[in-house]
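[1] Turn this into a model:
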Amino acid sequence: MVLAIATALPGTADAAQAITPGEKALRIAASKRGAPYQWGAAGPYRFDCSGLTLYAFKKVGKKLPRTAAAQYNRSWHVPAKARRAGDLVFFHSGNRIYHVGIYAGRKRVWHSPKPGRSVRLEKLWTNRVWYGRY
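    Model prediction:
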């Protein structure tokens, strides 16, 4: 009912309500820019790849599994042409998921890459990715 009223009366919807949980999680992940990678860490100061996605989505009330593969298996799979900011990006080799980040739009991803690196925004470096949505 509220959605119908907001649609019928432009400008009456609260802008914050229009933001998806994925977009909120994206903002949280971005706020962790520079946090160091640590295998098995899920925040709030250190992260591995799936720990960052787990942390960001938990902050917006979404419960994700712990590993990248499990996150993929539980997500709603989205074709690349339908991806949107806030979707998860799953990097794969064959059928094996080895990394996850949060899609930022314009072929970029927020992620915690590997030891010696920190949470960062990077251009997608491969087409061997799948997308998932929560």
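
[2] alpha carbons only for contacts and neighbour counts from here, please
    OK.

[3] Residue 71: which element?
    Using DSSP states H and E, residue 71 falls within helix 68-74.

[4] so what secondary structure elements neighbour the very next helix or strand once past that helix?
    Moving toward the C-terminus from helix 68-74, the next helix or strand (DSSP H and E) is strand 76-78. Contacts defined by 3 or more Cα pairs under 8 Å, 6 or more residues apart in numbering; DSSP states H and E place strand 76-78 against strand 129-133.

[5] buried set for the strand it packs on?
    By 16 or more other Cα atoms under 10 Å, the buried positions in strand 129-133 come out as 129-133.

[6] same for it, what does it pack against?
    Secondary elements touching strand 129-133 (3+ Cα pairs under 8 Å, 6+ apart): strand 76-78, strand 88-93.

[7] And the strands in this structure, which stretches?
    76-78, 88-93, 96-105, 108-111, 120-123, 129-133 (DSSP state E).

[8] Centre-most residue in the chain?
    By Cα atoms, centre = their mean, the mean C-alpha position of the chain lies nearest to residue 102, the distance being 2.8 Å.

[9] so what's residue 79 closest to, chain neighbours aside?
    residue 131 (6.6 Å; Cα to Cα, 6 or more residues apart in numbering).

[10] And this one, please, so the two structures can be compared:
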Amino acid sequence: MVSLPHWSVTAARVVGACVIFSLLAGCAGSQSRHGVEPPDDYFAMSLPGLKNGQNAQMSPVDNPLNSLSSVQTPPPMMIKNALLAQHERWSGTPYRIGGTTQRGVDCSGFVRNIYRDAFNRDLPRSTTDQVHEGRLIDRQELQAGDLVFFRPPGPYNHVGIYMGDGYFMHASSSQGVIISSMQNSYWQRYYWQSRRALEPTHLASLGGF
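    Below you'll find the predicted structure:
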């Protein structure tokens, strides 16, 4: 077996490292050329951990495990427990425009399914119609189960279900079903309104609440 001179081995390693770096840079460059995600990925702005104003090429995503461990138990506790059970069932379901199943679901389809399965409450299919459900409430009045609406850039509005302590559950365009913080700079920027579609009379009729 022929041994290569030490300088040849070193040069080969340097060349190899340069090739790998070029490939990685090419991937990053292909994202930065676009600046933002395609129109259907309308949550692109920043990631948790980035300082406000820093750009990223993905939707804002909060680690569901970290979110769950941070959420305290607010009243009404049973509503939140019902939502957490639904999150465990749906977590990781991919996002798909027009989808309504665990093979793929969009934000309004997800909210409609949760309300139907957890609270026996029928909501309209689209965000456009859901925003007229229940009654308008101030952001400071939010309770577990309330609907939260956002107006991000692009052709679509977005809806999720408030979990308590500043967290909401929703179907993200890039990460599927997750729990996110409303304190995220992106969601704060595009927050629109909140609505209470679960009234005490309806919850009382379910027996378990």
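
[11] Can you pull the TM-score for these?
    Once superposed, chain against chain, the TM-score is 0.73 (TM-score structural alignment, normalised by the length of structure 1); 113 aligned residues with a Cα RMSD of 2.4 Å.

[12] one step back: next, work out how far apart the equivalent of the residue nearest to residue 79 of structure 1 over in structure 2 and residue 103 of structure 2 are.
    Mapped onto structure 2 by TM-score structural alignment, residue 131 of structure 1 lines up with residue 194. Look at residue 194 of structure 2 and residue 103 of structure 2: by Cα to Cα, to the nearest Å, they are 28 Å apart.

[13] just residue 195 of structure 2 next, same as before
    28 Å.

[14] cool, and residue 14 of structure 2?
    From residue 14 of structure 2 to residue 103 of structure 2 the distance is 45 Å (Cα to Cα).

[15] I figured residue 46 of structure 1 hits residue 40, correct?
    No - here residue 46 of structure 1 does not reach residue 40: they are 9.1 Å apart, not a contact under Cα atoms under 8 Å.

[16] Please identify which of these two sits among more neighbours.
    Neighbours were counted for residue 46 of structure 1 and for residue 40 using other Cα atoms under 10 Å; residue 46 has more, 20 against 14.

[17] Map the more buried one onto structure 2.
    In structure 2, residue 46 of structure 1 lands on residue 104 (TM-score structural alignment).

[18] Which stretches in structure 2 count as helices?
    Assigned by DSSP state H, the helices in structure 2 fall at 6-34, 64-70, 77-90, 107-119, 127-130, 185-190, 200-206.

[19] Can you state the mean residue-to-residue distance of the fifth one versus structure 1?
    Read it as helix 127-130 of structure 2. Once fitted to structure 1, helix 127-130 of structure 2 is off its aligned match by 1.1 Å on average (mean Cα distance after the TM-score superposition for structure 1).

[20] tell me what that helix is packed against?
    helix 107-119.

[21] Name the surrounding residues that touch the helix it packs on.
    Applying Cα atoms under 8 Å, 6 or more residues apart in numbering, the external contacts of helix 107-119 of structure 2 come out as 82-83, 86, 98-100, 121-127, 130, 158-161, 170-172, 203, 206.

[22] Filter the residues you listed down to the buried ones, ChimeraX style.
    Per 16+ other Cα under 10 Å, the buried members of the contacts of helix 107-119 of structure 2 correspond to this ChimeraX selection:
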select :82,83,86,99,100,123,125,126,127,130,158,159,160,161,170,171,172
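
[23] any idea what residue 91 of structure 1 aligns with in structure 2?
    In structure 2, residue 91 of structure 1 lands on residue 150 (TM-score structural alignment).

[24] right, and that match touches residue 159 too?
    Yes - between residue 150 of structure 2 and residue 159 there is a contact under Cα under 8 Å: 6.3 Å.
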